[in-house]
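K.L.:
Could you look at this predicted model? Sequence included:
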Amino acid sequence: MRKFLVMAMLLLGAIAPLSAQEYFLEKYQPFDQNIPSPESFLGYGIGEQHTRHDMIVAYLKTLATLSDRAELEEYGKTYEGRSLVILRISTAENLNNLESIRTQHLAIKNGEVPAQDTQPVFINLGYNVHGNEPSSSEAALLSAYTLVASEHPEIAAYRDHAVIFVDPTINPDGRDRHTQWANSFKGSPLVADPQDIEHNETWPRGRTNHYWFDLNRDWFLAVHPESRGKLNWYHQWYPHVVTDFHEMGTQSTYFFEPMKANGSKDPIMPKENYEDLNNLFGDYFATSLDSIGSLYFTGEVFDGTYPGYGSSYPDLQGGLGLLFEQASSRGHVQETDMGKVTFPFTIRNQFVSSMTTVKAAVENRTYLQDYQKRFFESGVDNARKSGINGYRFEINNDQNRLQAFLDKLLLHKIKVYEQNDGSYLVPTAQEQYRMVQSVFETYNEYRDSVYYDASAWSLANFYNADYEAVKGRINPGREITDSESVVSIPDFGPSSYAYLVNWSDYNSPAFLNFLQENKVRVAAAFKGFTTEINGNATSFAPGTLMIPVSKQEINTDQLFEIMKAGATQFKVPVQSVATGYHRGKGIDLGSGYVNPMTPPKPFMLVEHGVSSYEAGEVWHLLDQRVHMPITKIPTRNFEGASLQDYKTMVMVSGGYNTLDSAAVAKLKNWISKGNTLIASGTAVSWLIKNKVISEKLVEKKDTTETSDRLPYITAREELGKSEVGGGIFEVDLDLTHPVAFGYTDEKLPVYKNNSVWLQPSKNQFSTVAKYTDDPHIDGFITDKNLNEFMKNAASIVTTKVGSGRVILFADNPNFRGSWYGTNKLFLNALFFGAHIQVPQ
């Protein structure tokens, strides 16, 4: 009765004295008095304020120092230098023999020995991938303390039969951004009004990492150090159970799996996972939450179709990924329709679920071991039954894009082999068959039409790889174990005339920026030509960089050293030439089609009304891959900003509602002076609506006729499926256009996750990319969107504004930092934009 009253008081908004740790920990007494509780270490009770990541790490270090039941390991660093750590917890004996336990665990996974009751189960308690969903990291502190310090027989049994890996904060940069906000605006007394500033973070909020990426979408794409570090750790340990703790809207209750049904027609994860195992663990969670009076729901939302969540990637590795969603206090206490939700209450639900996860895993450890073994065996069996023996792919004339793709395959432990003809083969009959499916298979049939995330993720299309299924006999060839081995830098000697750099390589824009930063004068060929290299006729496509020796302000030796340094750093092939005369085989190097390149000096609008995700993608691309600064100007400062030094502007998706008519006039005037605006997604719609440009959207057909009546309860599904949640489609490129320089195939896969349907330009020379007659490659799209909109729409259009131009991307060429195949379209717009003349 006492526990129920305390819980009820918290639900009604009465804040209990937080020094009373019994609210969380009474059940697991007694505790080792030599080990400090979180409250005694931090100097405040859990839930009284938000805990910084450095204090979380410091506490876990203390546990590892004071107890032989815990060890701390670091698996990476964030962009901002914060440690990514995991606390290993078990008995002292287990930790002393951990390597042999891991070896035995892998032997069971590999089917070499049967499951064993004496073998500890591996449990990964993962927390706080979204930085402004903070209850879980506080629960991580309580879980770590309980599992290390409790002398309760139940906890002692957990240590005997499990190795528990506590990852307290998957997104430390985002968490600290939110922590600073919540603690800075905490009132005394606390303010529960939802309109208070404490409950309303400013842009870009703490959900995302340093570059404003959602790390819960990055397990499969593996772009960032947080994910890459965790994946390297994951494939060392292959845990049986992985938790993924989140928060949702304040008016909600609590969610645990089972999820909404997988949207795929034939999910690649075993039915045993999303039915039997989910239901088995679900019974445990329901019992625990019932015991403290918490309300919850299951099965209605949060499908696990996309393989890149923290709760779905483990499902494709023979484990059980478990999603939890807690109604957020978004601060310390907040009013709801059902009373007040307090920070301590949100933490308690996450803590209870953490301990219940350990209980369920320990009590079903042999089942989990056997399931993981059968999971990988079934993968190989499924591959043999599929009729496809492998996937052959090639990425020609771009060794850095090839390396990036191979790196991703190897990170996911996919075996890949080099063929004699220079192509690569991925056999299907391998342990990671389900990951091979995720990389190469495409779909057009689904049992559901509304997705929590993307409906398409065939990674080979992200990299614009030319691939095909192989059904006949295969000869694997040489196994690739290191993606670096595919990259070579051809030797080149000093030139007294000029150097040439082929623009087809992914890193060519970074090399160009490097040269410009080193004050090297660079020109680019806007028509192709053929010249002799070492006595061999060699073709160079439009976009080729030309570095004339005689036009530099530095001497030939200094120029050569800079060229060598750039070629080495960015692994871009460079050719030395002794003449600019090509005997009629295309333009000569002194042609009017060879234009001097000037640095684009870009800026981008950010803040309110701008998609932080897409802005972060541009920032990350230029920072991390091009090594080029971009000025980020808040929309609130735009009217007063001096723009005269900038040549290029970027507008990603957004409503831009803070820009008034004066700002619109300023923008149009700036473009008209000869500058370049690059716009993507809904920014295109905004420009058309505000008449900055004269292009148009594909018009919707009149739907005023009476529609058939539909059941009210189906409204969410019916309306949701009309959205383009994320699919892969084919466009036709004009390879002669500067935005398409570096591409060799007119057909290109692009990613679309919006409903921006841009009409082809009335100017015959300005539609750079148009969807093909049969554009669908992968993912869900309604027949109406496909036939009435997409097939009549363009993907990329350029348009004239005064003496300047606007380059319109209806789709997002930089999606989640992963679309290596379309990044160059954006970078072409950035570097070549000033030379694009829109004919009238």
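P.N.:
Alright, I've got the coordinates. In this text the structure is predicted, and so the values were computed from the model without any measurement.

K.L.:
Could you use CA atoms for every contact and neighbour count after this?
P.N.:
OK.

K.L.:
what about the strands in the stretch 551-700 of the chain?
P.N.:
574-577, 594-596, 602-606, 631-634, 648-651, 676-680 (DSSP state E, counting those that start in this stretch).

K.L.:
what's the residue nearest to the spatial centre of the chain in contact with, if anything?
P.N.:
Among the residues of the chain, the one closest to the centroid is Asp218, at 3.5 Å (Cα atoms, centre = their mean). Shown in contact with Asp218 (Cα atoms under 8 Å, 6 or more residues apart in numbering): 224, 227, 308-309.

K.L.:
which among those residues gets closest to Phe529?
P.N.:
His224 (39.2 Å; Cα to Cα).

K.L.:
quick revisit: export the strands of the stretch 551-700 of the chain to TSV and tack on mean neighbour count and distance to Ala641?
P.N.:
Formatted as TSV, the strands of the stretch 551-700 of the chain follow (neighbours: other Cα atoms under 10 Å; distance: least, Cα to Cα, whole Å):
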stretch	mean neighbour count	distance to Ala641
strand 574-577	20	40
strand 594-596	18	28
strand 602-606	22	11
strand 631-634	14	8
strand 648-651	25	13
strand 676-680	26	16
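
K.L.:
try this one side by side with the last:
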Amino acid sequence: MAYGQKIREYTTEPFFLTPLIDHLPVSKTVPTPEKFFGHVTGAPNILTYSKPLADYLRALEKASPRVHVISMGPSEEGREMVVALISDADNLSHLSDIKRMNGRLADPRGLQEAEAQALLKRTVPMYWLTGAMHAPESGPPEMLMELAYRLAVSEEPNIKTIRKNSIVMITPVLDTDGRDRAVDVYRYRKANPGKAPIPLVYWGKYVAHDDNRDGMTLALKMSKALTKTWLEYHPQVMHDLHESVPFLYISTGTGPYNAWIDPITVSEWQDLAYEEIEQLTKANVPGVWTHGFFDGWAANYGKTVADGHNAIGRFYETFSAGGADTGIRSTGSASTREWYRPNPPFPSVRWSLRDNVNLSESGILVALHKVASEKDRYLQNFYLKSKRAVAKGRTEGPGAWVFPSNDPARKRQAMLLKLLQSHGIEIQRLDEAANLDGQSIPRGSYVVRMDQPYSRMADMLLDTQYYKPSDPRSYDDTGWSLGPLFDVKTWRIKDPAILDRQMSPSPDITMIESDAPRLTKPLRIALVHTWTNTQDEGWARLALEGMKVPYDYLSVHAIRDNADLRAKYDLILIPQTGGSAQSLVNGIPKVGDPIPWRPTPEYPNLGGPDATDDIRGGLELAGVANLQKFAREGGTLVCVGNAARMPIDYGLVSGVSITPPQALNAPGGVYLTTKEDAESPLLKGYGANLAGYFNMNTMPILSTGGGSGQGRGGAPERASGRGSLTDPDVIQGRPPYTPKAKPGDVPENDSPRNQGDRPRVLLRFAGRDQVMVSGMIDHPEELAGKPALIDCPTGKGHIVLFAINPFWRGQTVGSYQLVLNAAEWVKP
């Protein structure tokens, strides 16, 4: 068949071809990918937009009773996300019954064992495959089209087993907005080989790679759709397809594994991975491996929707083809032989998009066949994990998490409770007061019982994380406790007696507005982005829009070109961004031709959320001067994280410096800050302490001229001598002395030598033994006592420097008001 010949032609080496996919079955009625798209899957130099991919799945549905397509809803920019369900026609005709039975296994409360075993015999597992969560990872959407056809048409024994004993769910593109931009960027590069390529400035509307870090707060429509679909169908496996390391990495992880996931799931990770490795290695495929890439710890990935709900979350990383290019590629350190990689990739290889398709499709077919042929085992495990989750409240505990009804942070409390409900977690209200674990729990308090099916997900989000410093390098954040980050009270009640107290379901959480992040008067706010990194500022946009705070969205070029910013704005916010102060100021080098970022008739998906004729250049010295003028004329400039380097390095503030870490290791977690200046309007509404997000790998450690006031142990230092920290020293040989003021004395602060704009530390990181709330820290003395928030008065205005990130992945709701309070400083 011509299709099979093209597969072999596009495959660069025979060892990248397996008998599972070296041909394509023939159908007289169902269109092949070649017939529909005009090319074979994995053809060089060709990528497909999101809508034709969805249209092909609907063409399969029209031609075959084995395919059913549903919509998952639109993206932020209106592009549709879909899922195709592929199975025997008989299974699909009973889809509603299978959904109901799997839902009953997911919630086994009140289910008798005999009834459960009957359900297990009648239902089938579901295996959900998702592609293009990361827009530039181009192979999975193409591969999934061929896989869908193969599953719908083939009469080979392994495919027939998959169809009979399971339902395969296929979502070709999750980030539909980013996928279409990535295709335009690739097509532009191929059509203009003599021009500078256009970088993928934006992926989705808000965030780029971080869309796979939204598994907890569900801020993006993609994450909401994933969770809603999982809760409707309860697939036992969710398999997310990515691209990076060679040739095929299958997720398990170095550990430490997430402590709240049922250990059965961890065993299933290993079992599936080693089956795929064994079968592909038997087929003489090199470079298929596991373990040494991911850690399995953080709960923020898209696959958490499965892991946190007693299912199996997994992913692939297949070697990227750089779009759909073919050529010699170096594999770098992944070519070394390790105990977990006994058959490593070659140091260099000729690689193509078809090679990418071959390896991922072959591995998936092995996994699908294993789950289908051992369906009873995977369904039994799913049912058992669900039962163990219900038993959790009375076995390993805790009994419940309580949100006290007298917490003044009612709005933030409601936001967190509604987020838990979005994960399918049930909320109850206590009908009477209780006294348990030394806590006086008032009547009406919200209770998250740990004897419910998704107790592990709730515990995962609310509990405290500890990541041992000597464990393997963390792949992402080490701590994420949402109670402290939302700045709300959460009580972990260990006593299972809480479960016997009278309480009532609370399906509707009342939204109290009194403590909502707010502005008391309309202010003119600008949020600034660079053209080099639009990742983190998207979280700031989501936060402001969630609070219904209006703002103008400006590039650094708009700041550079406007010398009278104060006439238009009261607050200018530069969120966390990558790079140095110099990269913020210099931007993309101005060499060669202009690099546009805006839509054209030929490339309609370029541009958005902002557009320009030339992304080169940055803030530049003119922009720095304009910001300094803005602050001196009464505006407030807020710089978060790495953006705080710019006013320090370019002299907009004095008395503030950056301290390079020596031995500190704090790679993303929740850290405690303490109020230093109780009178500052910026801290209005806050108590003595606030938990904030800090990551030493992306954020600077700030210092002020007077030192941190903290010693190596985290306590205030004093000179050696008699006494203690609180018992004053007495210098021998001289009497005590206290000066007496007289009329006419000039106050110290009015002395000419002390006039000027001096920085004021508003928040400091807590002492050595208190600074870590959740996550990991090694050598905490380097962070203890350092400024977390600094106000630098500048002329009539302020420059505010954040060493914590108030807008981090939708998690730091408790910090939002700090930025709005900064806006309140500006007088109308």
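P.N.:
Yep, it's here. Here the structure is a predicted model, which means the values were calculated and not measured.

K.L.:
Superposed, what's their TM-score?
P.N.:
Once the chains are laid over each other, their TM-score by TM-score structural alignment, normalised by the length of the second structure reads 0.77; 692 aligned residues with a Cα RMSD of 3.2 Å.

K.L.:
hmm, back to that, quick one: which of the contacts of Asp218 of the first structure is nearest Ser612 of the first structure?
P.N.:
With Cα to Cα as the yardstick, the closest approach to Ser612 of the first structure among these comes from His224, at 16.4 Å.

K.L.:
Give me the contacts around the longest strand along the first structure.
P.N.:
Determined from DSSP state E, the single longest strand within the first structure is strand 767-778. Residues from elsewhere that reach strand 767-778 of the first structure (Cα under 8 Å, 6+ apart): 442-444, 455-458, 727-734, 737, 739-740, 749, 760-761, 790-798.

K.L.:
I'd like to know which of those residues are part of strands.
P.N.:
Going by DSSP E, the strands hold 727-733, 749, 794-798 from those.

K.L.:
tell me the SS of whichever residue in the first structure pairs up with Thr161 of the second structure?
P.N.:
Residue correspondence to the first structure (TM-score structural alignment): Thr161 of the second structure is matched to Ala157. For Ala157 of the first structure, the secondary-structure state derived from DSSP: H, G, I helix; E, B strand; the rest coil is helix.

K.L.:
Could you pull out the strands in the stretch 1-150 of the second structure for me?
P.N.:
So, for the stretch 1-150 of the second structure - with DSSP E, counting those that start in this stretch - the strands run 67-74, 80-86, 126-130.

K.L.:
which one of those lies closest to Phe293 of the second structure?
P.N.:
Closest among these, using Cα to Cα: strand 126-130, at 20.2 Å.

K.L.:
tell me, the closest one lands on which residues of the first structure?
P.N.:
Using TM-score structural alignment, strand 126-130 of the second structure pairs with 122-126 in the first structure.

K.L.:
these two touch, right, Ile509 of the second structure and Leu417?
P.N.:
Yes - Ile509 of the second structure is within contact range of Leu417, at 7.2 Å (criterion: Cα atoms under 8 Å).

K.L.:
more crowded one of those two?
P.N.:
Neighbour tally, Ile509 of the second structure and Leu417, criterion other Cα atoms under 10 Å: the higher count belongs to Leu417, 21 against 15.

K.L.:
residue in the first structure matching that one?
P.N.:
Under the alignment (TM-score structural alignment), Leu417 of the second structure pairs with Leu406 of the first structure.

K.L.:
try Ile264 of the second structure
P.N.:
Ile264 of the second structure maps onto Glu272 in the first structure, by TM-score structural alignment.

K.L.:
Pull up the gap between the counterpart of Gly726 of the first structure in the second structure and Ile777 of the second structure, please.
P.N.:
Mapped onto the second structure by TM-score structural alignment, Gly726 of the first structure lines up with Gly669. Going from Gly669 of the second structure to Ile777 of the second structure by Cα to Cα, to the nearest Å gives 9 Å.

K.L.:
Identify the residues contacting Ala622 of the second structure.
P.N.:
Per Cα under 8 Å, 6+ apart, neighbours of Ala622 of the second structure: 560-561.

K.L.:
can we see that at 6 Å?
P.N.:
Each residue near Ala622 of the second structure by Cα atoms under 6 Å, 6 or more residues apart in numbering is listed here: Arg560.

K.L.:
Would you agree Gly13 of the first structure is in contact with Phe343?
P.N.:
No - assessed by Cα atoms under 6 Å, Gly13 of the first structure is found out of contact with Phe343, at 10.5 Å.

K.L.:
So those two - more neighbours on which side?
P.N.:
Counted by other Cα under 10 Å, Gly13 of the first structure and Phe343 do not tie: Phe343 has more neighbours, with 26 against 17.
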